[in-house]
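[1] Have a look at this fold, sequence not included:
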């Protein structure tokens, strides 16, 4: 026997790190998890060559060494066993045999020496932020990241430290999201890094139920974060994020403030009959009144109205309803403010009294 471990001791770290596992990758070993045992500590590692996850737990063993196992299959085995089960691992030629009670599994292994670990990881600066602030900023920006865009610098999140602020910014070419928090910048750090999409998603998962300070270690090519026994190291996107400040509209002469719940429900109702491809809805704004209209190629139409606070007397504009719903859902307020320069300009969506979260949506022509 190589080692034995309680099911829950293995299941928790596997759940933390299996999100980066390549399910249909070209490199078979990336579908495996690397087991590294040193004395009584077990380190589990997964990687997709861009993001590397490590999780640590204790183990009962005299074995010292490494092996790999298929990550998703091992995770499903752990999930299927009863609570409190003891799992015993042993090697048989090129297979690892797992026994637990009357259950027996034989999994194929691959050479541990072939597992590709991130190299040359250097970090030079550390930023500490409480998990609740970081979680809020991610929630308010993560939905706006591009996916597989040829403009590779959009396929991730801008993390910026400047003066007394930490900002997260994302954009996909049609919309932009910015969220910020105050930061005591004693070291005078001024830095921008671009974290790839998968790294951002894993970070968001790591801090979801955590209430503690998070140390973010910044380097030239990598970022590293450790939370409750799980460490994520991610390569950075080598590119320059667009000047987001120029995208955020200024000097807007027109705005309205709406009840968030009423607006969301009206948008969802009209969205039912909006064009399935473009999801466009039209806003007709008049004195203290917002009319929302949608239609589709089958000549079907939907219309809804809500009362709003506004000085606009007559204005029409249009937007992707999905983008609007994404934006208003992350505003932490009972009310939401929409601001416009003119009917053909982008729209700024924010809290009526704060600027810590700003969302920009480009208009449609319908």
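    That came through fine. Here the structure is a predicted model, which means the values were calculated and not measured. Numbering: from 1, shown residues only.
[2] CA only for contacts and neighbour counts going forward, please
    Noted.
[3] Residues contacting stretch 274-281, please?
    270-271, 292-297, 301-302, 318-322, 364, 366 (C-alpha atoms under 8 Å, 6 or more residues apart in numbering).
[4] And here is the other one:
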């Protein structure tokens, strides 16, 4: 799970942001706001409990908070938690603005490919390499015994040749949320993080740091 869970508004939307330093997730939702607020940081354990409670709940949720506590009210449930007294990093500064190379691929097929190929890797990060060129993406992984796993998929790609490494688990976590349909990877020509988006989650942005070769 992420280490930081930040809730704030921009005057128009309620924004939820989570990060662990290697990846970031941002979601914006509309809601009735009394006023704009700078933000609160919710403990990881509390977010986990809230997620379980709201898993099968589809109605509105009322949120009240002070500088030290947050209260969620929904149905017959009231959930109260302490808040973390800290400053959240300036996450907007790490979201790239010029990732102009985009790969579009089927979510389910890509997830299954990464899962199969990454089992070859012996390291705990399950490192995978994407090599993208001329409408195809080759996913590779390497074991300490010189074993190699590789598969190639057809993709839509509007950039030049790319070779980039990722933690397979981070990619699979995002694809596991999106589940189906097309997913877009926005790459940078430099070493900036990769942005992942999907039409199924139009209000969400996922950010993943690339790994060194």
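    Alright, I've got the coordinates. Predicted model, so just to flag it, every value in this text is computed and none were measured.
[5] Need the buried ones from the contacts of stretch 274-281 of structure 1 selected in PyMOL.
    Command for PyMOL that selects the buried part of the contacts of stretch 274-281 of structure 1, burial taken from 16 or more other C-alpha atoms under 10 Å:
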select buried, resi 270+271+292+293+294+295+296+301+302+318+319+320+321+364
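[6] Among the contacts of stretch 274-281 of structure 1, which lie within helices?
    Taking DSSP state H, the ones among the contacts of stretch 274-281 of structure 1 that sit in helices are 270, 271, 321, 322.
[7] quick one: contacts for the counterpart of the second one in structure 2?
    Under the alignment (TM-score structural alignment), residue 271 of structure 1 pairs with residue 118 of structure 2. If you count contacts by C-alpha under 8 Å, 6+ apart, residue 118 of structure 2 has them with 126, 127, 128, 140, 141, 149, 168.
[8] again, 6 Å this time
    Going by C-alpha atoms under 6 Å, 6 or more residues apart in numbering, residue 118 of structure 2 touches 126, 141.
[9] Could you report the distance from it to residue 195 of structure 2?
    21 Å (C-alpha to C-alpha, to the nearest Å).
[10] same deal with residue 117 of structure 2?
    22 Å.
[11] Also residue 66 of structure 2?
    Relative to residue 195 of structure 2, and taking C-alpha to C-alpha, residue 66 of structure 2 is found at 33 Å.
[12] Among the two, which residue is more densely surrounded?
    residue 195 (23 against 10; other C-alpha atoms under 10 Å).
[13] Could you say which helix or strand holds the more buried one?
    Taking DSSP states H and E as the definition, one finds residue 195 of structure 2 inside strand 194-198.
[14] what span of structure 1 lines up against the next helix or strand after that strand?
    Sequence order places strand 204-208 as the next helix or strand after strand 194-198 of structure 2, per DSSP H and E. Residues 357-361 of structure 1 are matched to strand 204-208 of structure 2 when aligned by TM-score structural alignment.
[15] Residues contacting the matching stretch, please?
    Residues outside stretch 357-361 of structure 1 that contact it (C-alpha under 6 Å, 6+ apart): 175, 176, 177, 178, 179, 346, 347, 348, 349, 350.
[16] change it to 7 Å
    174-180, 248, 323, 327, 346-350 (C-alpha atoms under 7 Å, 6 or more residues apart in numbering).
[17] Residue 261 of structure 1: which of the residues you listed is nearest?
    Residue 261 of structure 1 lies nearest to residue 327 out of the contacts of stretch 357-361 of structure 1, by C-alpha to C-alpha, at 12.8 Å.
[18] For that closest one, which non-adjacent residue is closest in space?
    residue 359 (6.4 Å; C-alpha to C-alpha, 6 or more residues apart in numbering).
[19] Could you report the separation of the one you found from residue 244 of structure 1?
    From residue 359 of structure 1 to residue 244 of structure 1 the distance is 11 Å (C-alpha to C-alpha).
[20] the more surrounded of the two?
    residue 359 (30 against 14).
[21] what does stretch 83-97 of structure 2 correspond to over in structure 1?
    Using TM-score structural alignment, stretch 83-97 of structure 2 pairs with 236-250 in structure 1.
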